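Participant: Predicted coordinates and the sequence they were generated for:
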Amino acid sequence: MATDVDFIAYVIEQAGLGARLTHRRMFGEYALYVDEKVVAFACDNSLFVKPSAAATRLTPHLPQRSPYPGAKDYPVADELLDDPDRLRTLLLETARLMPVPKVKRANSSGKAKKT
C-alpha cells in the first residue's frame, strides 16, 4: 500500500518546520528532508526515522521495523505525530547528524551528474 499525500501533509504540519521540511516521491513512497538531508521515510502511511544516535538517545522506546522488504529496521515514529515538539526535535537532531548532500555538477551535455 502506497503512502497517501494526506499523510505527508499531516507529518509536515505536525513537525512545524515550514519550508525546512520537504519531501520527494520515491517508488510510491516518500523521503522526507530537513535542510536537504534525508531524515525519514514515509512508507505505508507510517513514519520511519533514519536510525541515528539522535533516535537512540531521544526515542529509545520506539518500535522498529523494516520500511520495505530487504531494508534494515528503522524506528517507527508514528506515536510522535501526536507530540509535535518531540517530533520536531527528533527530525532536527537527526538532520544535524546526517552528512551534507553531495553537490551535483553538470556534465558536458548540461545535465546534472551525481558525484
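Facilitator: That came in fine, so what should we check first?

Participant: CA atoms for contacts and neighbours, from now on please.
Facilitator: Will do.

Participant: my guess is G28 meets A2, correct?
Facilitator: Yes: between G28 and A2 there is a contact under C-alpha atoms under 8 Å: 5.5 Å.

Participant: Distance from stretch 77-87 to the middle of the chain?
Facilitator: 13 Å (C-alpha atoms, centre = their mean, to the nearest Å).

Participant: list the buried ones in that stretch?
Facilitator: A77, D78, L80, L81, P84, L87 (16 or more other C-alpha atoms under 10 Å).

Participant: next one: stretch 88-104
Facilitator: So stretch 88-104, judged by 16+ other C-alpha under 10 Å, has buried residues R88, L90, L91, L92, E93, T94, A95.

Participant: Same question for stretch 49-65.
Facilitator: Quick answer for stretch 49-65 (16+ other C-alpha under 10 Å): V49, K50, P51, S52, A54, A55, T59, L62, Q64.

Participant: And here is the other one:
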Amino acid sequence: MSSQQKTVDYILEQSADAGTMTAKKMFGEYGLYCDGKIVALVCDDQLFMKPTAAGRDYIGVVTEGLPFSKATPYFLIDGGHWDDADWLAGLVRVTASELPLPKPKKTKK
C-alpha cells in the first residue's frame, strides 16, 4: 500500500517552519527533505524520522519502526504529533541539524 499525497502534503505543511520542506517520490512512497537533507520517509501513510541523538532527546520515549523490509529502524512518529506544527517542525529542525549535506552528484562525461 502506498502513501496518499494528502498525507505528505499535510506533514510538509505542518513542518514548514523547520526550513525549506520538499518531498520526492521514492519507490511508491516519499522521502521528505529539509533544506536539501533527507530527514524522513512517509511509507504506508506513516511518518518515519531518521534516527539521530538530538531527535531521540527531543522525542523522549521513542518508538522505532521499519519503513520497509530490510530497512534500518527509524523513529516512528505517531499521527497525534502531526497536528502539533511547532513540535513537528522542532523535530525536523533538530534532526536536520545532525545530518550531513548530500554529496554532490557526479557529472557524466
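Facilitator: Nice, I can see it. What you see is a predicted model; the values in this text were computed from it and never measured.

Participant: And the TM-score between them?
Facilitator: Here the TM-score for the pair of chains, by TM-score structural alignment, normalised by the length of structure 2, is 0.91; 108 aligned residues with a C-alpha RMSD of 1.5 Å.

Participant: what's the nearest residue to the residue positioned nearest the centre of structure 2 if we skip its chain neighbours?
Facilitator: Central residue of structure 2 (C-alpha atoms, centre = their mean): A40, 1.8 Å from the mean position. With sequence-adjacent residues excluded and distances taken as C-alpha to C-alpha, 6 or more residues apart in numbering, A40 of structure 2 is closest to M49, at 4.3 Å.

Participant: Could you list which of the buried residues of stretch 77-87 of structure 1 belong to helices?
Facilitator: Among the buried residues of stretch 77-87 of structure 1, the members found in helices (DSSP state H) are P84, L87.

Participant: And E13 of structure 1, how far from T22 of structure 1?
Facilitator: In this view, E13 of structure 1 and T22 of structure 1 are 11 Å apart by C-alpha to C-alpha, to the nearest Å.

Participant: list the contacts for the corresponding residue of structure 2 for S66 of structure 1?
Facilitator: Using TM-score structural alignment, the partner of S66 of structure 1 in structure 2 is L66. Neighbouring residues of L66 of structure 2 by C-alpha atoms under 8 Å, 6 or more residues apart in numbering: F48, T72, P73, Y74.

Participant: Please, which helix or strand holds L32 of structure 1?
Facilitator: Assigning secondary structure by DSSP states H and E places L32 of structure 1 in strand 29-34.

Participant: That strand vs structure 2, average distance?
Facilitator: Taking mean C-alpha distance after the TM-score superposition for structure 1, the mean distance separating strand 29-34 of structure 1 from the aligned residues in structure 2 is 0.4 Å.

Participant: follow-up on the earlier one: what's the mean distance for the helix or strand where the residue nearest to the centre of structure 2 lies versus structure 1?
Facilitator: When elements are assigned from DSSP H and E, A40 of structure 2 belongs to strand 37-43. Strand 37-43 of structure 2: mean distance to aligned residues in structure 1 after superposition is 0.3 Å, counting by mean C-alpha distance after the TM-score superposition for structure 1.
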